[in-house]
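Trainee: Okay, sequence plus prediction incoming.
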Amino acid sequence: MRNVTVSLDDETARWARIEAARRDTSLSRYVGDLLREQMTEPEAYERAQQSYLSRGPVTLRVPGQQYPTRDEVHQR
């Protein structure tokens, strides 16, 4: 694990310390977790998208039947 120095303005540093305390963790761990989350989020989104797209199209109606009207769908 590497040590990194980060400079923050007073207001941001105060907010970060409070958020870390709310989570019962150190400021260092809190910032590391935020960065790790930002690093892995695009990968998780990509996996979810690929999973969804691999399922193929979903049929919304029985073949040979017409789609319901707008009023039927909304029960007006």
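Mentor: Yep, it's here.

Trainee: going forward, measure contacts between C-alpha atoms and count neighbours the same way
Mentor: Fine.

Trainee: And the residue nearest the centre of the chain, how close does it get to residue 35?
Mentor: The centroid of the chain falls nearest to residue 41 when counting by C-alpha atoms, centre = their mean (6.6 Å). Distance of residue 41 to residue 35, computed by C-alpha to C-alpha, to the nearest Å: 10 Å.

Trainee: let's bring in a second model and compare:
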Amino acid sequence: MKNVTVTMEDSVAEWARLEAARRNTSVSRLVGEMLAEKMRHDDAYERAMREALEFKSFGVSQGRSQAREAMYPRGRS
């Protein structure tokens, strides 16, 4: 484990102290858990995005598609 120094606004530090107390943990552990969750979320998002961008089509086109009119002919009156 690494020790780090974090600078934050007084109001953020107060919230962190209260939240840590509510969870019965330290501010240090609270911040570490929040960062670990953010890291897991970002990793999952990046992995999903990469998979989506690598998606290959199920089929191969056999040339030009038909015109709409050829696919859906209208009855002549």
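Mentor: Yep, it's here. In this text, all values refer to a predicted model and were calculated from it rather than measured experimentally.

Trainee: and the lengthiest helix in the first structure, how far from the chain's centre?
Mentor: Scanning the first structure for the helix with the most residues, using DSSP state H, yields helix 27-54. The chain centre lies 7 Å from the centre of helix 27-54 of the first structure; the measure is C-alpha atoms, centre = their mean, to the nearest Å.

Trainee: ok, now stretch 10-28 of the first structure?
Mentor: Relative to its parent chain, stretch 10-28 of the first structure has a centroid offset of 22 Å by C-alpha atoms, centre = their mean.

Trainee: go on, stretch 44-55 of the first structure?
Mentor: Chain-centre distance of stretch 44-55 of the first structure: 13 Å, with C-alpha atoms, centre = their mean.

Trainee: Next: stretch 7-17 of the first structure.
Mentor: With C-alpha atoms, centre = their mean, you get 24 Å for stretch 7-17 of the first structure.

Trainee: what comes up buried for that stretch?
Mentor: 16-17 (16 or more other C-alpha atoms under 10 Å).

Trainee: try stretch 19-29 of the second structure
Mentor: So for stretch 19-29 of the second structure, counting by 16+ other C-alpha under 10 Å, buried means 20, 26-27.

Trainee: Where does the helix or strand following the longest helix of the first structure end up in the second structure?
Mentor: Note on helix 27-54 of the first structure: by DSSP states H and E, the next helix or strand toward the C-terminus is helix 70-74. Alignment note (TM-score structural alignment): helix 70-74 of the first structure is unmatched in the second structure.

Trainee: just checking, what packs against helix 70-74 of the first structure?
Mentor: For helix 70-74 of the first structure, the contact count by 3 or more C-alpha pairs under 8 Å, 6 or more residues apart in numbering; DSSP states H and E identifies no helix or strand as a packing neighbour.
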